[in-house]
Structures are given as structure tokens and as C-alpha cells.
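Chemist: this one's sequence-less:
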């Protein structure tokens, strides 16, 4: 049975942000046109065209931090992590308080197994905005990978305090409890995740595993059957 812990909370919020809405003037105007075209290409799934437009924007106006950020997000989406890191770092160099760039640089560092650098970037993002639950979850996931389980638990709990309906944080918290053999705690957290999101396949799967560990085999079978049915339903909807 597959063990499941959630993936990173990837930030790409600026896909819908056009600089014409920010009131940019003067020499930014030409760069802004390319930026806005890049946003449209991105929304419509034309990733390479979007990259081309963001690069044009940066050529015209090299200090265009949002163009660097979106470019980094697209490189990340394509799996070119080295270029993504370069772009996020440039965005931060221009605008050190750009929270999303610190978050995504942390994500990119984590993909490269540069764990300590990732921790530092998540921490910087949280210093700038302590109310982003996704960054606490990212930090919790990273501490889990580093086998720092107490730290992981603390970060998930912070995420839940900020966003009490954050099903993923409950699931991840439950999984750390499961891995540390605190099965009753794990069961409680998985149940909370399912209460918030009844279609949450990972939480049903994890709850099945936890039930099995405490000898509740009927409940375990019931949960894995629910997970299978939800997976089939999801598959059918994707056709």
C-alpha cells in the first residue's frame, strides 16, 4: 500500500497579474506589453511563447521583478530547475521583499535537495508574511524529509492555526504521526482532513494504513475501498 505525504505548495499566483493594472508608466510601458502577452500565453497553456514574451520584457527593462518571477515559475513548470533558481534569485535581488519569489526559490532548492537553502528561503518568506499557511506546510514537508519530525509537526500545526480548514496540513500532520508510530494521533488528523475534504484520496489511503496498524481491519478495508472508488471516479472525470 502506497504511503502518501503531500507535495509542495507551489506558488504561481502572479499568472493573472498584468502590470497595466499596477499603473506602471514611462519606460516600463513597452516591457509591460510583452509581460501582459506572456500572461495571456501562460493562461492558455503556451508555455514557450510565454517564456519568449517575458524574456522580451526583461530585455527592455532588466529590473522587471515580476517578469523574472513569472519566468522562474515557468522554468520550474518545465522542470528546468537551474534556470528557475536563477530567475527567482534575480527577482529577489530587484525586490527583496517579494514573498512569492522566496517561496518558489525554496521550492526549487528543495527539488535540488538543497535543503538548508530551502529552509532559509521558506523562513524569509514567513518573516515577510507570517500568514501564508502554504509556506508552513512546505517547511513541514521539508523537515519531514530531513527526519526532523518534531519540527515538521510544529510547522503543520502553525499552518492549521492560520487556516483551520487546510485539509492538506491535517493529512501531512497525520502522516508524520503515522511515521512516528503515534497511530491514534494520526487517525484523528486523517479524519479531520477527510471531514474537510471527503474526496481526499490520500487521506483515505493514509487512514486505512493507520487503522490497520491498530488492528481495525474492517475500517481499514472500508477506507481503502473508498480511496479506490474515488480514484476511479477521478480517472473517469479526466477522460
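Modeler: Great, that's in hand. Keep in mind that what you see is a predicted model, and the values were worked out from it rather than measured. Numbering: from 1, shown residues only.

Chemist: every contact and neighbour count from this point should use C-alpha atoms.
Modeler: Noted.

Chemist: show me what the helix ranked longest in the chain is in contact with.
Modeler: In the chain, with assignment by DSSP state H, the single longest helix is helix 217-237. Identification of contacts with helix 217-237 by C-alpha atoms under 8 Å, 6 or more residues apart in numbering yields 199-202, 204-205, 207-212.

Chemist: by neighbours, which of the residues you listed wins?
Modeler: residue 207 (31 neighbours; other C-alpha atoms under 10 Å).

Chemist: wait, residue 149 sits on residue 139?
Modeler: No - taking C-alpha atoms under 8 Å as the definition, residue 149 is not a contact partner of residue 139, at 11.4 Å.

Chemist: give me the more crowded residue out of the two.
Modeler: Using other C-alpha under 10 Å as the criterion, residue 149 and residue 139 rank with residue 139 on top: 30 against 20.

Chemist: residue contacts, the residue nearest to residue 52 when sequence neighbours are not counted?
Modeler: Excluding its sequence neighbours, the residue lying closest to residue 52 (C-alpha to C-alpha, 6 or more residues apart in numbering) is residue 38, at 7.6 Å. With contact taken as C-alpha under 8 Å, 6+ apart, residue 38 is in contact with 49-54.

Chemist: from the contacts of helix 217-237, which is closest to residue 171?
Modeler: Closest approach to residue 171 among the contacts of helix 217-237 (C-alpha to C-alpha): residue 202, at 7.8 Å.

Chemist: any chance you could map the helices in the protein?
Modeler: 28-43, 47-60, 65-78, 81-94, 99-111, 115-128, 133-145, 149-162, 167-179, 183-196, 201-213, 217-237.

Chemist: quick check: angle from the fourth one to helix 99-111?
Modeler: The reference is to helix 81-94. Using axes from the mean of the first three to the mean of the last three C-alpha atoms, to 10 degrees, the direction of helix 81-94 lies 150 degrees away from that of helix 99-111.

Chemist: okay, one more to line up with it:
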């Protein structure tokens, strides 16, 4: 046996027992002795990949190909490594080469489908996933990815069924569970009680209640708070957590952020600067993160994701801190018995909502949002209808919230205002199929295609906000209201008509409009929603006044007062750990707008 092959076998043995350092050394010795040993290069790439050094993984596996590897698994693994560093075109090419060698290679099909779904190439993605499920009908990941595809193409009932199948087929169903529960929030035909039952069943299906963790003796020191999120980057969550990080009283609170984001940007850097400590946890197991939290002596751990993407609810399920709180990133209960509190307000969650949560609801005075508008936002423009343009209703919400029932209501709004238009802007409208679906539904309710404007991505954030210059009055979807979109519209001088529903997701709009002083824009039924839209559209003078005053009204409200909001938040944190509260500042008085 040659020395190169001997080193290779040493590396294989080390890799099998999980000793990555020894495996790396052995495989490096293999290719040093024999640079043409393509399987040595391949295995070295896999060691780099498992060590989360993706660039080095790509380099090593590319060398394996250059040295003559002609194996579907090599091309597939190269594609996976390229996908992890967002070189998606190259990843697709490598998966294609793998499928030429092995047309039934499941991992190549599933990863192709994931990239194609991100690119709105849903028909081709579905072909790959259907092929996998013909080969392996119980492939949990394929069912989950098919559910995501169905959700992205507005086939919500099919998405729910696919996610349910993924839960039963997966060895680790956490992602499929969260996707299933998230999707239920969009479905108008599912009652609030049914949605709660599904969340509660998820929580009860987990391991038995984790044991309580005692509060540490702080000896007069600050309460240590940890924020956990996969969205500490350019994302809606950043608009709300940034003012809190900036306003925390550092004499009384120490703040650590646990970022589960795989991508970082300038917003990440800013949030990091505002934190006392920062931990990147995307590549760490729940057990490793739990140990890290224990080392950091966290008193209160705050989840900012709920069942949205990149959540770490598995961490909370096994209790990682003495006090666990969920806030902000998800419009419902987590369903976890180990989540102690959920932060909300009395409008979004009246007393009747207590029965729909496994957590204890803590209602913050002044609302549960604290919004920091993006610096350098474009100026507010004049009311388009006052400049001779057709009256334009608009919604820039995620199209998943714009169900067929919502479109039917909005069709009635447009028909009630002669000559008016409807402008919808959403990333899903980059897809021709989504555009066709929206137009078909609106036309079935009597709205001609000429009265509908459909827009996809804007080139940049300022361009996104500038699109409000084209909108006279914003429309809020239901039963899942907008949040950031409503605040962005207000910041651009555009008030939003909202319908107050029977659950948190459908009452956020009422909370926001109340706290900015525009209670008159809240309806309590579809009929009153449409009638209110028509009434307001007839009063251009009032809308023109609001156009000029709404940005300042939002800025002056409690919704943009980071200091006030954070003091109220800290009072709740004091209660959670049994510490005497700091004195309360005066809150903003709510008045109806002009």
C-alpha cells in the first residue's frame, strides 16, 4: 500500500469517528503525497464543509473534479458547497452534471428545487421534487420543500397538506412544523381556535416540560437579557429591535444578541455595535447555544422569530434561560409550554386572547411596536389624486396575505370608486403565474385588468418607499394584517384602512392605527371596510391634509419613541425577575387624526 493511500485510510477512519482535525491532517497528507488522488481532495472538501469553511470546501472538491473525479456524489457535494456561499448558477451546473451521471440522485434534485424556488422557477422546481417523491415517497425534506413551493405560488391548502406530510415523514420535523403553523395564519377559513389548537398540539408533542432554571443571584448587578433572532440584518425585525438596543439602560441591563442569520450586512454591523455582546449561532447546535447562554448568565431570553424562518424554538423548548419571552417576529403563540411570556398590547390582544396562547400575555401600554424609520427616506410626495391622477388604492404586503377573499373585498372597493386603480407590489409578483392568478380573481369580481397595476421587487429600499408616491390610500389585508408595510405607508404620508379581526394577526393594523391617532381608519367587517374606503376616497381634501401631517404624527407618537418604549419593556423585564421597577415616564396621549 502506498503512503498516500495509507494516509487516506487514516483520514477515513478519523472522519468516521468525528475527529475533523485528524481527518483534515490525514487527507492533506494524502494529496501532498499524491496530488492526483481525487478522492483525497473530495474527502478533504467534505472535512472543510463539516468544519463550516465553505470556500475551502469548494476549492478542494473543484480540485477533485480537475483530477478526474467523475462521480455524481462529487458533483452534488460541490453544488452543495457552492450553494452555501451563494454561487447559485455554478451550483445548478454542478447538480446538472450530477444528474447526467445519476438521474435519480435525490440530493441533487432537492437542492436544484431549492434554488429554482428562490428564483421563482416553480414549475421546474416542482418537476424535481415530484421525481424525488416518486423515488422516495416518505422523503420529509422533499415534502417540506414542496410545501414551500406551494406556499410561494399561493396554493395554501396544498402547502398545509405538504407540510403535514413532511412532519410525519421527517426524522427532525422542526422546520416542517414551523412552516405548517406559519402557513395556517394566512388561511381565512381556519378559525383562531383551530390555529391555536395546532400550535398547542405542536408544543405538547415535544419532549416533556424542561425543568425550571433558577434565577441567578445578581448581587445588585444588571439583568442580563439575550435576544435570539435569524433576522438581525436588513429585515423588518431590525426596524423594531434597533431602537430597543440603542435605548436600553446599561446601568440596569446587559444585552447579548444571538444571531442565527447566515448572511450579514451593514444593518448587522450596526446592531452588533449597539449590543454589549454578540454571538453568531447559525452554525451551532441547540445544545452548544444552550451552553453558551449558560456561560453568558442570561436571565431573560427573548425570541424574536416565533415560527418564522431561521427560528431557534428548539432552544427555547428545552429551556435555555430562567425566563423565556417571545416578541415581535410572529403573530401568534409559539405553542411552547416552556415559553413564559408573550409581549403584546391590549388592542392586538384583548382579554379574550388569553385563551389562545400557551404563554402569559403581557400587554405593553402604548403598543408593542417601536419603529425606527430608515434614515434618508425619500420625502413625502403630494396626493396623486389631487394632481389629476386616477385615485389609487395600494398594498405592498406579502402576497400570501392577499388571499382570494381579500382580493374579492378589494375588487368591491375599486368598483365603488369610479375610475380608481389598485396597485399591488410584492416579491411574488416577479412570477408570471402569481400575476395571472391575481388578475383572474379580480376580473372574476368585475375589475378590468386595465385598472390593476402589479409590481415586483424595487431596485432598492428608497425606490421601494418612493412607490408610495403613486398611492392615495393603502389597504390592509386580513386575516393577517401588515405591520412594517403599514408603518412604511404612514411614514410616506399614506394612511391604511384596516379591518379588526378576531386574532392577533388580524388586529395589528388596529393597534398601529390607534396609536398613531387614526382610529377612524379601522373597520369591523368587510362591508364597512369597503364603505370606509369609498368614503375616504371621496374626501381628497382630508387625504391631502393627512398626506402632509402623517409622517410627523407617526414620528411624534409612542410608536417612534424608543426611550419610552424601552422603559416600558424594561419594567416588564423587572417584573419577570422580581426586581423593583424603575419610575415610569408619562405615556403619549391617543387622539384621533384629522
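Modeler: The structure has been received and is ready for your questions. In this text the structure is predicted, and so the values were computed from the model without any measurement.

Chemist: mind checking the TM-score on these two?
Modeler: Between these two chains, after superposing, the TM-score reads 0.79 (TM-score structural alignment, normalised by the length of the first structure); 212 aligned residues with a C-alpha RMSD of 2.4 Å.

Chemist: let's have the contacts of residue 38 of the first structure in TSV, adding neighbour count.
Modeler: Shown next, in TSV, are the contacts of residue 38 of the first structure (neighbours: other C-alpha atoms under 10 Å):
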residue	neighbour count
49	16
50	25
51	23
52	16
53	24
54	30
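
Chemist: quick check, nearest of those residues to residue 126 of the first structure?
Modeler: Of the contacts of residue 38 of the first structure, the one sitting nearest to residue 126 of the first structure (C-alpha to C-alpha) turns out to be residue 54, at 27.3 Å.

Chemist: where's the counterpart of that closest one in the second structure relative to residue 6 of the second structure, distance?
Modeler: Matched by TM-score structural alignment, residue 54 of the first structure corresponds to residue 27 in the second structure. Using C-alpha to C-alpha, to the nearest Å, residue 27 of the second structure is found at 10 Å from residue 6 of the second structure.

Chemist: related to what we said a few turns ago, any idea of the angle the longest helix of the first structure forms with helix 201-213?
Modeler: Using the same axes, to 10 degrees: helix 217-237 of the first structure against helix 201-213 is 160 degrees.

Chemist: could I get the contacting residues of residue 302 of the second structure?
Modeler: Counted by C-alpha under 8 Å, 6+ apart, residue 302 of the second structure has contacts 225-228, 324-327.

Chemist: now, which of those residues sits nearest residue 99 of the second structure?
Modeler: Looking across the contacts of residue 302 of the second structure and measuring by C-alpha to C-alpha, the closest to residue 99 of the second structure is residue 228, at 39.0 Å.

Chemist: wait, is the closest one part of a strand?
Modeler: Yes - applying DSSP: H, G, I helix; E, B strand; the rest coil, one finds residue 228 of the second structure inside a strand.

Chemist: that one touches residue 300, doesn't it?
Modeler: No - the criterion here is C-alpha under 8 Å, and residue 228 of the second structure misses it with residue 300 at 10.8 Å.

Chemist: common neighbours of the two, please.
Modeler: By C-alpha under 8 Å, 6+ apart, no residue touches both residue 228 of the second structure and residue 300.

Chemist: chain center to the longest helix of the first structure: distance?
Modeler: On the basis of C-alpha atoms, centre = their mean, to the nearest Å, helix 217-237 of the first structure sits 25 Å off its chain's mean C-alpha point.

Chemist: how about it: buried residues?
Modeler: Across helix 217-237 of the first structure, burial judged by 16 or more other C-alpha atoms under 10 Å covers 219-221, 223-224, 226-227, 230-231.

Chemist: for stretch 135-151 of the first structure, same thing?
Modeler: For stretch 135-151 of the first structure, by 16+ other C-alpha under 10 Å, it's 135-144, 149, 151.

Chemist: pipe these into JSON lines and attach distance to residue 124 of the first structure per row.
Modeler: Output for those, formatted as JSON lines (distance: C-alpha to C-alpha, whole Å):
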{"residue": "135", "distance to residue 124 of the first structure": "10"}
{"residue": "136", "distance to residue 124 of the first structure": "12"}
{"residue": "137", "distance to residue 124 of the first structure": "14"}
{"residue": "138", "distance to residue 124 of the first structure": "13"}
{"residue": "139", "distance to residue 124 of the first structure": "11"}
{"residue": "140", "distance to residue 124 of the first structure": "15"}
{"residue": "141", "distance to residue 124 of the first structure": "17"}
{"residue": "142", "distance to residue 124 of the first structure": "15"}
{"residue": "143", "distance to residue 124 of the first structure": "16"}
{"residue": "144", "distance to residue 124 of the first structure": "19"}
{"residue": "149", "distance to residue 124 of the first structure": "21"}
{"residue": "151", "distance to residue 124 of the first structure": "17"}
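
Chemist: please report how far residue 512 of the second structure lies from residue 461 of the second structure.
Modeler: Applying C-alpha to C-alpha to residue 512 of the second structure and residue 461 of the second structure gives a distance of 22 Å.

Chemist: if you count surrounding residues, which of the two has more?
Modeler: residue 512 (27 against 13).

Chemist: what ranges do the strands span in the stretch 201-350 of the second structure?
Modeler: 223-229, 253-259, 277-280, 300-303, 323-326, 341-344 (DSSP state E, counting those that start in this stretch).

Chemist: so can I have CSV of the ones you listed showing distance to residue 271 of the second structure?
Modeler: Output for the strands of the stretch 201-350 of the second structure, formatted as CSV (distance: least, C-alpha to C-alpha, whole Å):
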stretch, distance to residue 271 of the second structure
strand 223-229, 11
strand 253-259, 9
strand 277-280, 9
strand 300-303, 16
strand 323-326, 19
strand 341-344, 21
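
Chemist: now the end-to-end length of stretch 132-142 of the second structure.
Modeler: Terminal-residue distance, stretch 132-142 of the second structure (C-alpha to C-alpha): 7 Å.

Chemist: how about that stretch: buried residues?
Modeler: 132-133, 138-142.

Chemist: and which of those residues is nearest to residue 255 of the second structure?
Modeler: residue 141 (35.9 Å).

Chemist: what residue of the first structure matches up with that closest one?
Modeler: By TM-score structural alignment, residue 141 of the second structure lines up with residue 168.

Chemist: residue 218 of the first structure versus its match, what's the distance?
Modeler: Applying C-alpha to C-alpha to residue 168 of the first structure and residue 218 of the first structure gives a distance of 25 Å.

Chemist: show me what residue 182 of the first structure lines up with in the second structure.
Modeler: Per TM-score structural alignment, residue 182 of the first structure is aligned with residue 155.
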